[in-house]
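Visitor: Let's see this in three dimensions:
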Amino acid sequence: MVRLNIKDAPFYKQSTTVLIGIIALIYAFSVLADILIPLAFAAFLAVLLNPLSNWLQRLKMPRVLAISLALLIAIILVAALFYFLSTQMMQFGESLPMLKQKFSEIFANLKVWVSQHLGVAESKQDQMVKQVINSSQTLVGKTLNSLLGILGIVVLLPVYIFFMMLYKTLILNFLFEVFAEENSKKVSEVLVETKGAIQSYIVGLLIETLIVGVMNSVALLLLGVKYGILIGSLGAILNLIPYLGGIIAIALPVLMATVTKDGFSTQIGVIAAYSIIQFIDNNILVPRIVSSKVQINALMSIIVVLLGNQLWGIPGMFLSIPFVAVLKIVFDRIDELKPWGKLLGDNIPTRHMGDRWRDRRKKKAVLPQDQVT
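Guide: Purely as a prediction, here's the structure:
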């Protein structure tokens, strides 16, 4: 009986096999999302906390105690952030009735303007608003499910991180033993680069978020936008969602300025300030702080962020970029997958392969016959 290797099969069979495998993998990721999402976050954060744990162990601290202390420091920092945001939100809640009344007045004036200038009756506008609200209930439900999923992640994360750091050697030995001995060098290189990419990406994101949060808050305070610190901090956190978060972040201060101030000068100032901040972020902070190791081109970044949202919601948007960065590292180390690694990267060739092939054909055509042979 002759067995046909998949590499020897026709292209349509190879592509069909790969497509079925990808569909099955995505389906498994979707079904097991509640289990895989906390594990994915835990894996990235365990890599981030590992240097701190190793440093504590070099100070003659027992391994379990070093891991626990590193995890405790991370929990304290996150708790301090949430405490800061909660105090700001409490102040926002005190003015919520006034903001609601002001927003109702603006909405009533907007309906009158639309009725007078666009000819749409106010009753028709109310009907359209109700339809939008009804159609958005599904989206609200999905958002609540995502928030509940995030709460589940927060509860499980410390446990997963602790055991991943505790059994780090066991996990690494498993990865080396799974692959053939001749691939040990490639496995080691992939692990080292993956660790460096994850640490660089997450630390870079934290530094970028802090800088953007300070710039947002200062700009909003100078413009006199109410709750500038809260809105600026939320904008910095939303900025963690590549490309899409920045659009949402700029809408929050514009809406607050519209509700709390007369005229449009403040809104224009907010848009101008955020445009400058986004320019600084995209051209200075991200290339020098975040993208030193994670070099994914903009097109692939947008695509994987949207795919991550479709697959895992909000957590998927945060995990998409570091996950693809790990895939790129693996692709670059495997000869058969190097084209995929180049597709994900941000190195743009000056010429495509078709031009080079045509140049070789032309050169071969003009050469004398004795040089061609």
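
Visitor: From now on I want contacts and neighbour counts done on CA atoms only, so please keep to that.
Guide: Will do.

Visitor: what's the nearest residue to L230 if we skip its chain neighbours?
Guide: Once flanking residues are discounted, L230 sits nearest to Q88: 5.7 Å by CA to CA, 6 or more residues apart in numbering.

Visitor: Here is a second sequence; please produce its structure as well for comparison:
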Amino acid sequence: MNILSRLIEKIREDLSLKGLFKVVLVLMIVWLFQATGAVWNGLLSMIWNIFRPFIFGFVIAYVLRYPVRIGEKKGIPRKVMIPLVYIVILAILAWILSSLVPTLADRSASFINSIISGVRWISSQMEAMYENGVPDFISRITNAAVEMLSDVKGIIPNLPGLLTQTLSIITISLFSVIISIFMMFSWEKIKNTIFRISMKISPKFHQGLISVNGEISDYIRSMLILMVIRAVEYALLYFLVGNTDWLILAILTAVSILIPYIGPTFVNLIGILTSLTLPTGNIIALIVMILVLSNVDEYVVSPIVHSRNTNISPLMALFALFAGNTILGIPGIMIAIPAMLAIRVIFRMYSEPSAETKEEVKS
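Guide: Next up is the predicted model:
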């Protein structure tokens, strides 16, 4: 009761006509946004469609500026290095499209068959465990999983026809690449313009932007290195244990680190599931090596590759992933960790006392 009385007294002290007017004004703004939501959504969607190629182009230029800078340090002019980087990347993509993608498409059906075989193997083992038959809910789950995987397998032959529906994506990608090339040639001018505007906003905002740029740059470099390491590790592992889908699993493992903890765990489960038809010794060796590699990658390789500043605790990483998925879906998952790094830098910058404040405290 004492707490309630103090709360009521506090409300009476802070309550004023000016305060009520602010609350009503905020509520009116919220109501107006809700009432005109359709208009705002259409307007924001149009703005996003206009600026999307430029945003994607900026991201591409931001990532590819690292090899360009390495070439410049070696004495190769930027006018030569930029076309060289794009030619190499386009050549790699052409190789993937001409050789790797058909191979993966051919293997996809057998890959899904391996998963179905693994599910059925688990079901048969459970049937052997229960004398009176498998519980009904387990049978329903097994049948639903097999049916879903069979439906996915049926879609695969129609994938070439679905490619004709991706013209808009290809167009946006082409525009983004062209825009990124122009941005690469004038990168210093773009960077100086952004920093000049940030300096006009606030010196502290300018310093925070520089810090965010440094952290995200370190993160991108680290992720590219880790993706190559994971691909090599797991390609060798699945190849040695005899899994015929070793190439698919290696690529999935490399890409899965973009979704920390959840992605690699999910791909490891798929790898084990597709290997259940192998000899028992191979399955045991695979499980043991996955456990070993997971710990080595997590506690040895990643800390070496990542700088100390870009490390994020597992709890914060999972929170960032779920928040990103809730807000933006799959794109939100992809940018969750960089966004978390940026937020952490900004929080530290504004939570730490400035030099002037420190001097006042000392005096």
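
Visitor: What would you report as the TM-score here?
Guide: The TM-score (TM-score structural alignment, normalised by the length of the second structure) is 0.65; 312 aligned residues with a CA RMSD of 4.8 Å.

Visitor: follow-up on the earlier one: how many residues are close by the residue nearest to L230 of the first structure?
Guide: By the criterion of other CA atoms under 10 Å, Q88 of the first structure has 17 neighbours.

Visitor: try A219 of the first structure
Guide: Neighbour tally, A219 of the first structure, other CA under 10 Å: 20.

Visitor: what's it in contact with, if anything?
Guide: Neighbouring residues of A219 of the first structure by CA atoms under 8 Å, 6 or more residues apart in numbering: 270, 273.

Visitor: Map it across to the second structure for me.
Guide: Matched across to the second structure, A219 of the first structure falls on L237, judged by TM-score structural alignment.

Visitor: ok, so what distance separates the most centrally placed residue in the first structure from V324 of the first structure?
Guide: For the first structure, F318 is the residue whose C-alpha lies nearest the centre (CA atoms, centre = their mean; 3.3 Å). Distance of F318 of the first structure to V324 of the first structure, given as CA to CA, to the nearest Å: 11 Å.

Visitor: how about the nearest residue to the residue nearest to the centre of the first structure, chain neighbours excluded?
Guide: Nearest residue to F318 of the first structure in three dimensions, chain neighbours excluded: I241, at 6.1 Å (CA to CA, 6+ apart).

Visitor: Tell me the secondary structure at the one you found.
Guide: The three-state label for I241 of the first structure, taken from DSSP: H, G, I helix; E, B strand; the rest coil, comes out as coil.

Visitor: Which position in the second structure pairs with it?
Guide: Aligned counterpart of I241 of the first structure in the second structure: I259 (TM-score structural alignment).

Visitor: quick one: its match and M334 touch, right?
Guide: Yes - the criterion here is CA atoms under 8 Å, and I259 of the second structure meets it with M334 at 6.9 Å.

Visitor: just the helices in the stretch 251-373 of the first structure please.
Guide: Using DSSP state H, counting those that start in this stretch, the helices found in the stretch 251-373 of the first structure span residues 265-280, 298-333, 338-344, 353-366, 369-372.

Visitor: right, and those helices - which one's nearest Y27 of the first structure?
Guide: Proximity to Y27 of the first structure (CA to CA) singles out helix 298-333 among the helices of the stretch 251-373 of the first structure, at 9.2 Å.

Visitor: Pull out the buried residues from the host helix or strand of I211 of the first structure.
Guide: I211 of the first structure is part of helix 184-223, with elements assigned from DSSP states H and E. Residues of helix 184-223 of the first structure classed as buried: 187, 190-191, 193-195, 197-202, 204-206, 208-209, 212-213, 215-217, 219-220, 223 (neighbour count, 16 or more other CA atoms under 10 Å).

Visitor: same deal with stretch 128-136 of the first structure?
Guide: Per 16+ other CA under 10 Å, stretch 128-136 of the first structure contains no buried residues.

Visitor: Kindly report the same for stretch 319-326 of the second structure.
Guide: Within stretch 319-326 of the second structure, the residues that count as buried by 16+ other CA under 10 Å are 320-321, 324-325.

Visitor: Would you check the span in the first structure matched by it?
Guide: Under TM-score structural alignment, the match for stretch 319-326 of the second structure in the first structure covers residues 303-310.

Visitor: mean deviation of that stretch from the second structure?
Guide: Compared with the second structure after fitting, stretch 303-310 of the first structure deviates on average by 2.0 Å (mean CA distance after the TM-score superposition for the first structure).

Visitor: List the contacts of that stretch.
Guide: With CA under 8 Å, 6+ apart as the test, stretch 303-310 of the first structure has contacts from 241-242, 314-321, 324.

Visitor: switch to 10 Å and redo it
Guide: With contacts defined as CA atoms under 10 Å, 6 or more residues apart in numbering, stretch 303-310 of the first structure is touched by 30, 241-244, 300-302, 311, 313-321, 323-324.

Visitor: among those, which ones are buried?
Guide: Among the contacts of stretch 303-310 of the first structure, those that count as buried by neighbour count (16+ other CA under 10 Å) are 241-242, 300-302, 311, 313-321, 323-324.

Visitor: and E131 of the second structure, which of the three is it?
Guide: At E131 of the second structure the chain is in coil, as set by three-state DSSP.

Visitor: quick one: it from R140 of the second structure, how far?
Guide: Computed as CA to CA, the E131 of the second structure to R140 of the second structure distance reads 18 Å.
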